[in-house]
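> model this:
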Amino acid sequence: MTKVKENAAIQLSAATSTSFDQINTFAHEYDRGGNLTINGKPSYSVDQAANFILRDDAAWADRDGNGTINLTYTFLTAKPAGFNNALGTFSAFNAQQKAQAVLSMQSWADVAKVSFTQAASGGDGHMTFGNYSDGSNGGSAFAYLPSGGRTDGQSWYLISDSYRQNVSPDNGNYGRQTLTHEIGHTLGLSHPGDYNAGDGNPTYKDATYAEDTRGYSVMSYWSESNTDQNFVKGGAPSYSSAPLLDDIAAVQQLYGANLSTRATDTVYGFNSTAGRDFYSATSASSKVVFSVWDGGGKDTLDFSGFTQNQKINLNAASFSDVGGMVGNVSIAKGVVVENAIGGSGNDLLIGNAAANDLKGGAGNDIIYGGGGADSLTGGAGADIFVFGASSDSNRAAQDTIRDFVSGQDKIDVSAISTLSALQFVNAFSGHAGEAILNYNQSSNLGSLAIDFTGQGAGDFLVGTVGQAFATDIVV
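Predicted coordinates for the structure are as follows:
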C-alpha cells in the first residue's frame, strides 16, 4: 500500500459539523424510564410497562408441563349458553374475520411460547370468537382475561348498522388491530392503564405512564401522536396488526420467548422473507407499522423502496421513522438486527454493536455504524460517514466504507476528540492529532488512521474503497 505523499504535513482545522448531533439526537429520541417525565407523566422502561400490562396477574397454566401454552379455539356458529342478551343479536364470524383472527393469533405465537389449534375443546385452555350487535356500552369489542371462570378465552366483536370496522379486518386496519388487541386480553394482557371503553369517557389524560399509546402497545387505547409518533400516510391512519414493543415484552414475561421464530437470516420490509403480511412492504405507498421479533440469523431491515427521508436505528428497543411515518418501526428488546438498507431519500442510519452492513441508497445520507466491524455503503449522493468514538472503528474491528467518493463524501470524526486540528503525516511520532491517509491505486483501497491519544499508533482506523483526501475529513 502506498502512502499519500501530498497529504504529509497538511494541517486540517476543525469544521462545524451537525452530523453527529443528528445521530445523537435521534439515538435518544425515544429514551424512556429512569427519572424521565414525558407529557407530565412518568416514563416507564420496557420492563416497567410490561409489568404494568400484566398487573392483573392473569395467565393460562401449562397443564401438561411441556413448556408451551397450547390453546384451542372455536369460531362460534350459534349463540352460546349464558349469552348476555343485552349484547343484542349474535352472529358468526365471516370468512375474512376467521382468516384474519388466525393471523392475529399467529402473531402472538410468533413471539411467545403459546400455540393455537382449531378444535372444539382441549389444550391448556379454550378460546371462542363471536359477534354481537348492540354497541350501547361504548365498546367495539371485548374479551375476558384468563381467571379460571367460564368466560375464559371468550372474545366478542361489535357488528351493527352503525359500526362496520369488524366486518372486514385486514393488515393495517382497525379491525385487524382489534382482533390482535382482544386476543391479547385472552392471553392475560390488560390495558396499559385502568380504563375501559364502557367506563365513562377515558382519554390519554387517564394514562398512568407516558408510553401508554398505540406506538408502544397494541393493548393501548390512545393515539401514537401522544408520544410524537405518526402512523398516518396518504391521509389515512394505520394500525399495528401484531404485538408491539411493550406487548412482546409482556407476553414473553408470561409464557417465555419463542426463540425458534425466524431463527435464520430474515429480511423485513421490501423483499421480505418473514412470511408475515405486516412485515412486508411492496411499494413506496406501503404503510408499515411493526415491531421486529427475531430468533437469530443475520437479519435486514430493507426500506429501499421508500422515497421519503428516513431514520433507521438498529438498536434493540429503538424506533425508526420509515416510509414517511414517524416511530412506526421498532425492534423488540433482546433482538439483534444486523443490516439496514435505506431508500432514495436523505436517510440517517444508526448501527448497533454487531458487525452491521449499512446501505444508504440514493440521496445524501448520514451513516453511523457504532461498534463492530461494519460495512458502510453510502450509495448515490453526498454521504457522511460518522464516527463517535475511536472504538467505533479500529484495528480490532475496522469499518470499511465501500464506495467513498472524494469531494462528495465525508468522513466525520468531529465527535471523537476536542482536537482543533489534524496533522497529516507519513508516520506517527507520538503527538496527538496525527493522521495518516493511505491509498493503493492498483486495488483502489485506502485507509485513514488517527492517533487521538499521542501513543504513537493509530487508535482509530477506517478502510475505504476509493481514495480519501485530507479535505474529505471533518474534525
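> okay, CA-based contacts and neighbour counts for the rest of this
Fine.
> quick one, helices of the protein?
Here the chain has its helices, by DSSP state H, at 19-27, 46-53, 95-111, 174-187, 245-255.
> Second input sequence below; structure requested for side-by-side comparison:
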Amino acid sequence: MIWSLIKCNHNMGCGVYMRRKIQGDYFLKDQGYDNAVEWNTVDLGANSSVDAFEFDFLTSNSQVFARGGPVQTNIPGDVTTTATIGVNEQLIETIETGGDQDWFSITLVAGQTYDISSIGVGSNALPDPLLRIMDAAGEELATHDDILYGVVRSSLLTFTATTSGTYYISAQGWSDETGQYQLSVTENNDSTTDIAADTSTTAVAIVNGSVSGTIATGTDVDWFAVTLVAGQRYIISQDATGNDAEDAENPVGLDDAFLTLLDSTGAVIQTNDDSGPGNNARMSFVPTTTGTYYIAAGSAVSADGDYAVTIREVPTLAERTIDEVAHFLTDEFDTREAYGANEITYNITGLSEGAQALAIRALTAWADVSALTFTAVTTGGMIVFSNTEDGAFNGNTTTNGVIQSSTLNVETTWNGGNLNVDSYTYQTFLHEIGHALGLGHGGPYNAEATYDIDNIYLNDSWAYTVMSYFDQNESGYFGDFRFVLAPQISDIVAIQDLYGANTTTRSGDTVYGFNSTEAATVGDVFGSVYNFDNFTRAPSLSIYDTGGIDTLDFSGYSQKQKIDLRPESFSDVNGFTGVISIARGVIIENAIGGSGIDTIIGNDASNVLTGNGGNDILDGGEGIDYAVFSGASINEYTITENSDGSFTVAHNNNGADGTDTLTNIEFVRIGGVDTALGAEPFTTLSEGNDRHTGNDDDNRLDGLGGNDVIYAAGGNDVVRGGDGADRLFGDDGLDELSGDAGADYLYGGRGNDTLRGGAGGDFLYGGLGDDAMYGGAGGDVFIIFENAGTDTIFDFENGIDIIRILNGAISYSDLTVTQEGNAVHIVSSYGTIILDNFDLANVDASDFDFVGTEGRPVMVASFGDVFVGAGNEISIDIQSHIWSDLAVELGGLDTPNLFEYTLEEASLDASWFDYM
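Below is the predicted model:
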C-alpha cells in the first residue's frame, strides 16, 4: 500500500489538498509513533480535488498520510508492479516479510542526476534499508546500502539517468529485516550548478530522507532549505560518502563535516562539528516556530569531497522514571541476563596492586546494595579482570540468559593511570562490573554517544545511573560534573531486580558526610566514600541504608544547599546540584546544614533538622519534627507565627543561627529543651514514667522521657512518646502516634491513623480504618486484625520486620500477593495490606506470623495492667475497640481508670504479652 506523507500542523486539525486521476475512495491516516491510527475517508471522482480534511491528531508526534485507490495489498518485487513514485515525492511503506521487495516505477530524464533515499521511520522502523535501481527490463543498474557503513544505515543512491523513460526502484531491508520506511526521490541539487551559500539557494533537503552534495573547494558551503514544524524534534546529520564508506572512521568523501542550522533570515541557530560517528556532524533541534530553515554543509578543516545530509523526525524526549531507567538497564538495552547464583567469584590477579584496590572497592559497592556476595580466587573465577588490552570493556558468556563467566579489561593507562577512588578510573570499574552483572548502558548506544542525539530520554545521566554515557553537565541532570562513587538511584533498583536487596547494609545509626560514623573497611586503602572529610568536594552517590537513626551531616560546607531527606530525591550539596540522592525505601531521619542559606526538606519520619548558620528554610514534612538551634536558652530567640502557619525563628543580636523559617515543624530544640510550636501547643508530661488520659478534643501530647502510657481518647490527636518504651493509644479520630526512641507499642484505634514507631523494635497496630504505618529502625511488628481496612506499611524491611495477622484461621496460602506498580498488595478475607516501595520477589511466608483465636492482642503498661484481654475467664469483643465496652465487661463501670484497673481474676501469664 502506498502512503504519501502530508506536512501540516501537528497539534491541531490538518487541511490537506490533493488531486488524483482515478475515481474511488481516498483515505487520510493519522499515525502516531506508537502506530496508533485514526482514519478518515472521502470519495473522489476522477480528476477531482478536495481540500480541508479536518480532524484532530492522535498525538503531538503524529504524522499524516494520504492513500489513493485502487489499493494494492502487497507491492510486487518485479516489473509487474503498478506502484509508482514521482520525482520530488515521498511515500511511506512497509516491508512486511523478510526478503520482501517493493518495486516502484518512475520516469527519469536522461542526463539528470537524482537522489533516491530510504530511511526507517516510526516505531516499527526498517533497521537497515537497502536500495536498488533497475532499467525498464528489470536489470540492476546500481545499489546502495549504508550512508556510513554499519553506523548510518539509511540508504542514499545518487543516480544519473542515461536514457529517458521508465526505471524501477527496489526498496527492501538488508537480509531478512522488516519494518516501515520512507522512500524519497529528488533531483540532485549539486549536479549542474554549485549550491548557493545563502538564502537564495534553490537546493532543498527533505525530512525523513537524505540528499547528497559535494564540497568542490575547501571554503565551499552548501545551503539547503527545509520546512520544519514547531514542536517536532529532528536529528540532522552530515556524513561523508564515497565508494569506500565501509570504513566508518575513514570514509572516502568529505573530511570533518561541519554543520550549521540557520533560521529563515540566515541567522545562525546552532552549529556542530564532531558529534556524529568518526568526525562527521550531527545535531538535535526542536523548532519553536513552523517555517523555513536552512542547513549549511561544509568542512571544519577546509577539505573537499562528497557528503550526505539526512533529516530524521524523532519523538520528543521526555524524562523516564527511576523504574523505567532501571528497566532499560536490565531488559531494553539487550536481552535480560544475570548470573544464576548470588555467590560470585572474581579474579584480580591480572591487575596492578592499585587497580586491584579499585576493583575490590567497586565490587563492595555493588554488594552493599544487592544480595550478591563476591569471593576472591587466584585461578579461574566467574569475573576475571585484566589490563592487557587497550581500552575498558567487558564481555559476558551466557547460556539462555544465564551468565556463565565474564572478562573485564581496564588498561593500565586508562584516565592517565589515575588510581584514586575519586576518579574516572574507579567509575569505569563500577560501570564495567555493572555490565559483568548483567546491566546494559543507559541508552541504545555503545562505544560513543552524543547527548540529545543518541539518548532516548532526557535524564539519561550519571545522576541516575553509572551505566550512562552522559555526565551531569552534558545531560543537564543536574548540571554539575562529578564522578560517580557508588551505584546510583536507578542502578540500585536494577541490580536488586536481578539479584535481590541487601537487607543489612548500614543497619545501625549512621552519619553520612562530616563527622561520619563510616570508616574504611578491612583492606580498603581509600577510606569510606560516605565520609566527606576524604574529599575536597562532595561526591556523587546514592545513599543506601537499611535501618537505624541516620543523619546527613553537610555542616562542613558554606555554599547554599538543598538537603532533601525524602526517598528517591536529589540534594544539592557543596555547590553541586543533585549530587546526592536517597535510594528507594531508605529512611534518613536527620539532617544538618552548613553555614550558608540551606533548604532542608524532611520526610514522613520524625526528623531532627539543624540549619546551622545562615537564614535557613526547614520543612519537616509529615511526622513530628524538630528544629535544632545552637543557643543555650529559648530567650535568645524571637519566634513569630506567620499567617501561612509557618514560623520565623530569629537568633537575637545577629546570633550565629540567623533567621530561619520553619514549616511543618512541631518543636524547636534549644539548649536541649524541646518547646512546642503552634496555636495548639503540646501538653508535655514529665521525663518520668507518665500515665495520661486525654479527652475528646484534638489532643497534642508529648511524653518526653520515660516509659509512658498515653491514652489520647476521642478527637484527632497527635501523640509523641519520646524516649523510653511507650504505650500510645489513639482511640477515635484521625490520630498520629509517634513512639520515637525505644521499643514502643502503638495502637491507632478507630479512624485512619498514622503510626510511626521510630527507633527500636516497635509493635504497630492500626486498628480499624485505613492506617499508615512506619516502623522506623529496628525489627518491627505490624499487627493486622480482621475487618481492619486497608493498611499501608511504608518502610517494611525484608527479613527484619514481621506482619502479624491476629485471630485468623488463615495461612500464607490464603493470601493473594501481587505487584501493583511500586507496591506489593496483600489481599485476604481480613482486608488489604500494602507494602509501599517493595518488591514482590521479596515476599514469602517468613514475613508473616499467623496467630489463631487463642491469642488476641493485649495492651499493657506492665504485666497486670491489662486494657484488652482474652482468656477462659473473661471474653471481650476487641473487634469493636470501644473502651466503654471494656467497662461493661469489667462490671459495668462507667468511667474506669484504665491505667490502674487490674484483672486479678484473669489467668494470664507473660506469654500473652508477646502479641502486642
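> Fetch the TM-score of the aligned pair.
Remark: TM-score between the superposed chains equals 0.65 [TM-score structural alignment, normalised by the length of structure 1]; 351 aligned residues with a CA RMSD of 3.9 Å.
> can I get the helices of structure 1 in TSV with distance to G360 of structure 1?
Below are these laid out as TSV (distance: least, CA to CA, whole Å):
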stretch	distance to G360 of structure 1
helix 19-27	14
helix 46-53	29
helix 95-111	30
helix 174-187	32
helix 245-255	25
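> Is it possible to get CSV of those that adds mean neighbour count and distance to G215 of structure 1?
Below are those laid out as CSV (neighbours: other CA atoms under 10 Å; distance: least, CA to CA, whole Å):
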stretch, mean neighbour count, distance to G215 of structure 1
helix 19-27, 17, 16
helix 46-53, 21, 13
helix 95-111, 19, 17
helix 174-187, 25, 12
helix 245-255, 24, 8
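> quick one, which of those is nearest to E434 of structure 1?
Set against E434 of structure 1 and scored by CA to CA, those come closest in helix 19-27, at 21.5 Å.
> Counting by contacts, list what that closest one packs against.
Other helices and strands packing on helix 19-27 of structure 1, by 3 or more CA pairs under 8 Å, 6 or more residues apart in numbering; DSSP states H and E, are strand 348-350, strand 384-386.
> Show me what counts as buried in the last one.
Judged by neighbour count using 16 or more other CA atoms under 10 Å, the buried positions of strand 384-386 of structure 1 are 384-386.
> can you give me the strands in the stretch 251-400 of structure 1?
Using DSSP state E, counting those that start in this stretch, the strands assigned to the stretch 251-400 of structure 1 run over residues 267-269, 290-292, 300-302, 311-313, 319-320, 329-331, 339-341, 348-350, 357-359, 366-368, 375-377, 384-386, 399-401.
> which bit of structure 2 covers the fifth one?
Which is strand 319-320 of structure 1. Aligning strand 319-320 of structure 1 against structure 2 (TM-score structural alignment) gives residues 570-571.
> The matching stretch vs structure 1, mean deviation?
In the superposition against structure 1, stretch 570-571 of structure 2 averages 0.2 Å from its aligned positions (mean CA distance after the TM-score superposition for structure 1).
> what about the equivalent of V335 of structure 1 over in structure 2, how many neighbours?
Aligned by TM-score structural alignment, V335 of structure 1 pairs with V586 of structure 2. Counted with other CA atoms under 10 Å, the neighbours of V586 of structure 2 add up to 20.
> likewise the one 4 residues further on?
Counted with other CA under 10 Å, residues neighbouring N590 of structure 2 total 23.
> Now do the contacts for it.
549-552, 565, 602, 607-609 (CA atoms under 8 Å, 6 or more residues apart in numbering).
> for I601 of structure 2, same thing?
562-566, 618-621.
> picking up where we left off before, could you dump the strands of the stretch 251-400 of structure 1 to CSV with distance to I53 of structure 1?
Below are the strands of the stretch 251-400 of structure 1 laid out as CSV (distance: least, CA to CA, whole Å):
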stretch, distance to I53 of structure 1
strand 267-269, 27
strand 290-292, 17
strand 300-302, 28
strand 311-313, 26
strand 319-320, 20
strand 329-331, 19
strand 339-341, 31
strand 348-350, 30
strand 357-359, 35
strand 366-368, 35
strand 375-377, 39
strand 384-386, 39
strand 399-401, 41
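> So which of those strands is nearest T180 of structure 1?
Closest approach to T180 of structure 1 among these is made by strand 290-292 (12.6 Å; CA to CA).
> Pull up the aligned stretch in structure 2 for the closest one.
By TM-score structural alignment, strand 290-292 of structure 1 lines up with residues 541-543 in structure 2.
> how big's the offset between that stretch and structure 1?
Relative to structure 1, stretch 541-543 of structure 2 is 0.6 Å off (mean CA distance after the TM-score superposition for structure 1).
> which residues are contacting that stretch?
Among residues not part of stretch 541-543 of structure 2, those counted as contacts by CA under 8 Å, 6+ apart are 484-489, 579-583, 586.
> Need the max-distance pair from those.
V484 and V586 (19.4 Å).
> Tell me, how many residues neighbour V673 of structure 2?
13.
> next one: the one 3 residues further on
Burial of A676 of structure 2, expressed as a neighbour count using other CA under 10 Å, amounts to 19.
> any idea how far S643 of structure 2 is from it?
A676 of structure 2 is 18 Å from S643 of structure 2, where distance means CA to CA, to the nearest Å.
> repeat for V827 of structure 2
44 Å.
> Neighbour count for those two, which is higher?
More crowded of V827 of structure 2 and S643, by other CA under 10 Å: V827, with 16 against 7.
> contacting residues for A389 of structure 1?
413, 415-416.
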